[in-house]
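1. dropping the sequence and predicted coords here.
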Amino acid sequence: METEMDTAAMPGAETLRRSVDILFGILLIGVGASVLTNGVQKFLVLGLLFGFAAVYYWGTFFLDNAPTWPVFVWLMVLTVLWVVMLPIQPLAVYLVFPLFFLYLNAFPDYRGITAVIGATVVAIFGNYPQFSPGSVVGPVLAALVTIAIFFAFRRLWLAHLDREQLFRELLATRHQLATTERKAGMVAERQRIAHEIHDTLAQGLSSIQMLLHVAEQEVSSGDADNAIKHIGLARTTAADNLSEARAMIAALQPAALEQASLEGALHRIAESSAVPEVAVTVEGASRPLPMRVEATLLRIAQGAMGNVEKHSGAGRAKLTLTFEPDEVRLDVVDHGAGFNPEEVSERPAGLGHIGLAAMHSRAAEVGGDLTVESTPGLGTAVSVAIPTVDSDA
């Protein structure tokens, strides 16, 4: 039956259905045995019982997938056979029990309840004119108990379906979350690698290009000494870039910090820069910093100096490393062309101006704060402050 298929998936539905079939068989046997001594009428009652049983079991086996109208016709035939039997054999009133279950199973809504009420009324008036309290209370009580049992069973089934649906949704959400986290991790790793390449290899290659360009001009003008000096700086920068690349591949700390302190690494940046004058100043009592903090400051210094070389056209720049009791600060100041920070921040991220975004991201990763102040024609100041009180981990 189409509607019965809804309940066929219930936990224990098959057991309930077979129990109703067994109950129906027992009632048929009981009603049939009671008319064996009833003369000629017994053949009529037995024939009706046989027809009732044949229609009942045929429907239970062949109407599982049927649409609503064949099921309705099947129940009508059963009901008519039962109503015809009642005046001939009053004990046939007990066959209303399996009918109740069939009505509700086929139509688990107001239609099924209406059918149960109608069958109850027929069962009560089937004893007319021999009314008794039992003939009224019995069918009514049976109808109420059947409805209560069926809908309690159905409520448990619906709760079971809700739990299954929730479980499937939780599994789907968990899978989606795992997929999202994996994608987010891939994006974050790609961004980190992009920042690493920008702040190391790209900046180094840019410095080499500018140093060689200056050396080429000096060779053309006959200033061989300065040309050799700039070529030497280009070679040093290339060596540093090679070390950075090897360290990046091996997922090690920045190569510049393996060979010197943070202050020494900043001096190497100043020495290899294409900016003519770069000063490095340390203020406050110098102290060891966590490697992650030193690496962040070094990368920001490289990124900031790369921007000075490529965009500012400045002849002078200054790097100031300041140690304070609860934080360390790095300031990179130049006296170049400057720019409008608001216009740059509104541009979409891309290779042309990834430096500022990378520096902000690096500072945020260690709980720091990076600010950029610049005015067209008046230079640029990049300042990053990183707390050190809880950064020893």
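-> Structure received. Residues are numbered from 1 along each chain as shown.
2. C-alpha from now on. contacts and neighbour counts both.
-> OK.
3. make sure residue 360 is indeed in a strand.
-> No - Residue 360 sits outside any strand when classified using DSSP: H, G, I helix; E, B strand; the rest coil, being helix.
4. could you measure from it over to residue 304?
-> 11 Å (Cα to Cα, to the nearest Å).
5. do residue 328 as well
-> For residue 328 relative to residue 304 (Cα to Cα), the value is 17 Å.
6. neighbour-wise, which of residue 360 and residue 304 wins?
-> The neighbour count for residue 360 versus residue 304, taken as other Cα atoms under 10 Å, is higher for residue 304 (25 against 17).
7. let's bring in a second one:
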Amino acid sequence: MSTSQALANRPAELRRIDRVVDVALFLITAICAARFVTNHGLSTRGTVILVAAGVCLLVYALGVVGEPSPLRQRVAITAAAVIWIGLVISASSFAWCAFPLFFAIHRVHSGRTATVLNAGLVAAVAISLYLLSGGRDFGLVIGPIAGGVVLSMAYATLERLFDARQKLINDLITTRDQLAASERNAGMLTERHRVAVELHDTVVQGTASELLLLEAADQTWAEDDHGPARTSVREAEQVLRDNLSETRRMLHRLASERLSGQDLGPALQDLADETGAELQLVGNRRALPAEVQHALLRVAQEAITNARKHAEASMIKITLTFHHDEVGVDVADNGIGFDADQPGESDEPGEPGERGGYGLRAMAWRVQNLGGEFTVESRPGGTVIAATVPIDDTPADVPDPAGEN
């Protein structure tokens, strides 16, 4: 993070410390000025020193009063520090101002720039005190230097600890948001499953019963009776069959029974066993979000359905591939192929087309809705349908009941 960004995003507790540092600098400067006047009077030199101290405070105030921009803060505090360096060499009474200036410099600078400016502060104090001793006391030089080194090391340690804490807080916030999103998605899938069960137990069962009653009524007519009443009954039977088929197809979209209580890998294995397909697992398996598993299972189901119904395929292969930041499902067959640009699909996602099920558009819609990629490659001799979805790159080992990797 740049210094400007750090200033703009400075936490409230550090802003309170900044205000204390600002007030301390003004108070200490006023006390030092009073001490200087008491000891040296208001000679021409003394007046120049006091004017320089006033200019230093004025420049500093431009960077801290109101709501200054990060650039203005940096320029004003740096200029005030440079003025103060010249001031303290001329008048050692102002040496105590080094403490608040040290923290102010670290507020607007970091790294080498902060080190150079603070080294200038320490050197100015050391020179001022050395001159005050008449050039006889080197202890007055060593003391400020040692104090500056210790203070710099302590501040650098605190800064690293604070950055680590801030990073931890940011990570926790990100994790919380991801967990909340995952819980919302899980709740959505649970509700979809509940609605599917309710529809199955009410609408589907009721429609099936009505169809049975009409079929029974149809059987009561004589074989040669083709009157309008019987024709209407048979038309009603066909309407009910169509509605029942469409409702079951809707239930198929709402709930994925294969994922109940298991992961995508075992669900695909069950699908492969039922359809005579071959399943290959590539990469290190991991836990996947429910919505990703649901979408990829639907793609595999629909691709296999299309291959069996339309492709005249004798071999179907499913490949589940785990990468560090994405997961993909490929379904390949050795069928007759088709023109992928003219698949005979409906324009709306989820609507069945000539190739059955939701069709290619519905599969693409599912995958792209998760930020993934969906591709179809087809030619005489085979078709490959591939769906890839991005996932969190944090690995989470999942035991493989089939013993495969």
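-> Good, I have the coordinates. Predicted model, so just to flag it, every value in this text is computed and none were measured.
8. now the TM-score, please.
-> Laid over one another, the chains give 0.48 as their TM-score (TM-score structural alignment, normalised by the length of structure 1), with 234 aligned residues with a Cα RMSD of 4.0 Å.
9. which parts of the stretch 251-400 of structure 2 are strands?
-> Assigned by DSSP state E, counting those that start in this stretch, the stretch 251-400 of structure 2 shows strands spanning 278-282, 316-322, 326-333, 373-379, 382-390.
10. export those strands to JSON lines and tack on distance to residue 157 of structure 2 and mean neighbour count?
-> JSON lines is the format used below for those (distance: least, Cα to Cα, whole Å; neighbours: other Cα atoms under 10 Å):
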{"stretch": "strand 278-282", "distance to residue 157 of structure 2": "46", "mean neighbour count": "17"}
{"stretch": "strand 316-322", "distance to residue 157 of structure 2": "41", "mean neighbour count": "20"}
{"stretch": "strand 326-333", "distance to residue 157 of structure 2": "39", "mean neighbour count": "22"}
{"stretch": "strand 373-379", "distance to residue 157 of structure 2": "46", "mean neighbour count": "17"}
{"stretch": "strand 382-390", "distance to residue 157 of structure 2": "38", "mean neighbour count": "21"}
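11. can I get the ones you listed in a markdown table with distance to residue 243 of structure 2?
-> A markdown table is the format used below for the strands of the stretch 251-400 of structure 2 (distance: least, Cα to Cα, whole Å):
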| stretch | distance to residue 243 of structure 2 |
| --- | --- |
| strand 278-282 | 34 |
| strand 316-322 | 31 |
| strand 326-333 | 30 |
| strand 373-379 | 31 |
| strand 382-390 | 30 |
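12. quick one: the residue nearest to residue 208 of structure 2 when sequence neighbours are not counted from residue 58 of structure 2, how far?
-> Spatial nearest neighbour of residue 208 of structure 2, excluding adjacent residues (Cα to Cα, 6 or more residues apart in numbering): residue 244 at 7.1 Å. Distance of residue 244 of structure 2 to residue 58 of structure 2, given as Cα to Cα: 83 Å.
13. compare these two (neighbour count), which wins?
-> residue 244 (19 against 14).
14. count the residues that sit near the nearest residue to residue 283 of structure 1 once chain neighbours are set aside.
-> Nearest non-adjacent residue to residue 283 of structure 1, counting by Cα to Cα, 6+ apart: residue 322, 4.6 Å away. By other Cα under 10 Å, 17 other residues sit near residue 322 of structure 1.
15. what's near enough to touch residue 322 of structure 1?
-> The contact partners of residue 322 of structure 1, taken as Cα atoms under 8 Å, 6 or more residues apart in numbering, are 282-284, 328-330.
16. buried subset of those residues, written for PyMOL?
-> The PyMOL command for the buried members of the contacts of residue 322 of structure 1 (criterion: 16 or more other Cα atoms under 10 Å) is given here:
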select buried, resi 328+329+330
